[in-house]
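J.: Predicted model and sequence follow; I will ask about them next.
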Amino acid sequence: MPANLLEIQIGGRQVNREWFAIRTQPRKEQIARKHYEQQDFIVYLPHILTIRRHARRIDKVPRPLFPGYVFLHLFIEERRWNTIRSTIGATGPVRFGEYYPPVPDWVIEGLRVREDENGLISLGVHGSTFKPGDRVSVVLENLEYLEGIFQAAKGEDRALILMEILSRQVSTMVPMWALKAA
């Protein structure tokens, strides 16, 4: 496996892979991941440690950071959408009509640098200072600002915000560490 998965030389020219979000069946992320790996795809499924309360017990359990999604790192010739869609545990790639939007590399890299030695994402923020309806900015490494409206805290590490994307209002989950007051 090459040291840098983003750049590989083929026939003297540089070929780039791109990340794509793939929707899975409910709570089948691990199954989809296993089957994609068996097909020699490069798969990324980020996890966080969450608290589970059940029968007077409190456990810390790893859960997907983005429930219902895995990420595939694909060359152009690997973008066999029918194969990807029909993989056990998956429902198919995220798409808008016939357009399959790639996930920017810096998003995945930003998640990977926050992984601890167990491969769990450490978001490092506890509690929320935002109230529903507050205007917030999402600040990520290579993006100056994306603005939205804070809707709710989801656990200690994630927030649900309403953003305008492609002239539509979309509710999306973002890490708390990326939010600032607008």
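T.: Nice, thanks for sending it over.
J.: drop to CA atoms for contacts and neighbour counts, all remaining ones
T.: Will do.
J.: Can you show me the strands along this structure?
T.: Ranges of strands in the chain, per DSSP state E, are 7-10, 13-16, 18-24, 42-44, 47-54, 57-64, 69-74, 90-93, 102-103, 135-140, 143-154, 158-165, 168-175, 179-181.
J.: Just tell me which of those strands ends up closest to Gly110.
T.: strand 135-140 (8.4 Å; Cα to Cα).
J.: can you redo the strands of the chain as TSV with mean neighbour count?
T.: Shown next, in TSV, are the strands of the chain (neighbours: other Cα atoms under 10 Å):
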stretch	mean neighbour count
strand 7-10	12
strand 13-16	12
strand 18-24	22
strand 42-44	17
strand 47-54	14
strand 57-64	13
strand 69-74	24
strand 90-93	21
strand 102-103	16
strand 135-140	18
strand 143-154	17
strand 158-165	19
strand 168-175	14
strand 179-181	18
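J.: second one coming, line it up with the first:
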Amino acid sequence: MPWYVIYTKPRNEKKVAERLLQIGITVYCPMITMMKQWSDRKKKVQMPLLNSYVFVCLEEKEREQVFQVSGVVRYLFWLGKPAIVREDEIVALQEGLKDTMTSFEVKGIKIGDVLPIPTGPFQGKEGIIKQINKNSLQLILKELGVLITLNKEENK
């Protein structure tokens, strides 16, 4: 069965994935763990890797079932047809998310440099450095068309 990409309402990825599972649809919502800073505390939270996107595996004739779930907006289309993600791409994403990058060191690099990503969900990809901060680094992944931020994890 093919994997399709569903576009969800903002910040509804987890809820949509749970509701789709409840009605018997195979779903995958890639999640990453991030350290969030509030004024009074720090906390590790699970966040979707791809904002407003969830993958579903179902037959073409069953595609309309996803609209029974609140939070689903539409399917992602490519060249006028629903976008299909290959099984091996889903597996690669799942495998890549098993290992997460926990730290990095900024040494002798500057904005515009191309940096290979050694570990984590984007392992093997290259990013162009957009911004360098004290505890974070922003990279543009050209082939995926996304901007990612790598945060330095503080040792406790």
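T.: Here it is on my side, so go on. Nothing here was measured: the structure is a model prediction, and the numbers come from that model.
J.: on that earlier part again, just so I know, which of the strands of structure 1 lies nearest Trp81 of structure 1?
T.: Ranking those by proximity to Trp81 of structure 1 (Cα to Cα) places strand 90-93 first, at 7.3 Å.
J.: wait, what's in contact with the most centrally placed residue in structure 2?
T.: By Cα atoms, centre = their mean, structure 2 has its centre lying nearest to Leu49, at 2.2 Å. Residues near Leu49 of structure 2 by Cα atoms under 8 Å, 6 or more residues apart in numbering: Cys29, Pro30, Met31, Ile32.
J.: one step back: now tabulate the strands of structure 1 in TSV and tack on distance to Thr83 of structure 1.
T.: What follows is the strands of structure 1, written out as TSV (distance: least, Cα to Cα, whole Å):
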stretch	distance to Thr83 of structure 1
strand 7-10	23
strand 13-16	21
strand 18-24	12
strand 42-44	14
strand 47-54	25
strand 57-64	23
strand 69-74	13
strand 90-93	9
strand 102-103	18
strand 135-140	33
strand 143-154	33
strand 158-165	28
strand 168-175	27
strand 179-181	37
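J.: Quick check: which of the ones you listed is nearest to Ala32 of structure 1?
T.: strand 90-93 (5.6 Å).
J.: distance from that closest one to structure 2 after superposition?
T.: In the superposition against structure 2, strand 90-93 of structure 1 averages 1.3 Å from its aligned positions (mean Cα distance after the TM-score superposition for structure 1).
J.: equivalent range in structure 2 for that strand?
T.: Using TM-score structural alignment, strand 90-93 of structure 1 lines up with residues 72-75 of structure 2.
J.: So what touches the matching stretch?
T.: Residues contacting stretch 72-75 of structure 2 (Cα under 8 Å, 6+ apart): Tyr4, Val5, Ile6, Tyr7, Thr8, Lys9, Val16, Val66, Phe67, Pro82, Ala83.
J.: Now do it: distance to the chain's middle.
T.: From the chain centre to the centre of stretch 72-75 of structure 2 is a distance of 17 Å (Cα atoms, centre = their mean, to the nearest Å).
J.: how close does the alignment partner in structure 1 of Val16 of structure 2 sit to Leu72 of structure 1?
T.: The alignment partner of Val16 of structure 2 in structure 1, by TM-score structural alignment, is Ala32. From Ala32 of structure 1 across to Leu72 of structure 1, the span is 11 Å (Cα to Cα, to the nearest Å).
J.: shared neighbours of the two, anything?
T.: Joint contacts of Ala32 of structure 1 and Leu72 (Cα under 8 Å, 6+ apart) do not exist.
J.: if we can go back for a sec, which ones are touching the closest residue to the match of Val16 of structure 2 other than its chain neighbours?
T.: In this structure, Ala32 of structure 1 finds its nearest non-sequential neighbour in Gly89, 4.4 Å apart by Cα to Cα, 6 or more residues apart in numbering. Gly89 of structure 1 sits next to Thr24, Gln25, Lys28, Glu29, Ile31, Ala32, His35 when contact means Cα under 8 Å, 6+ apart.
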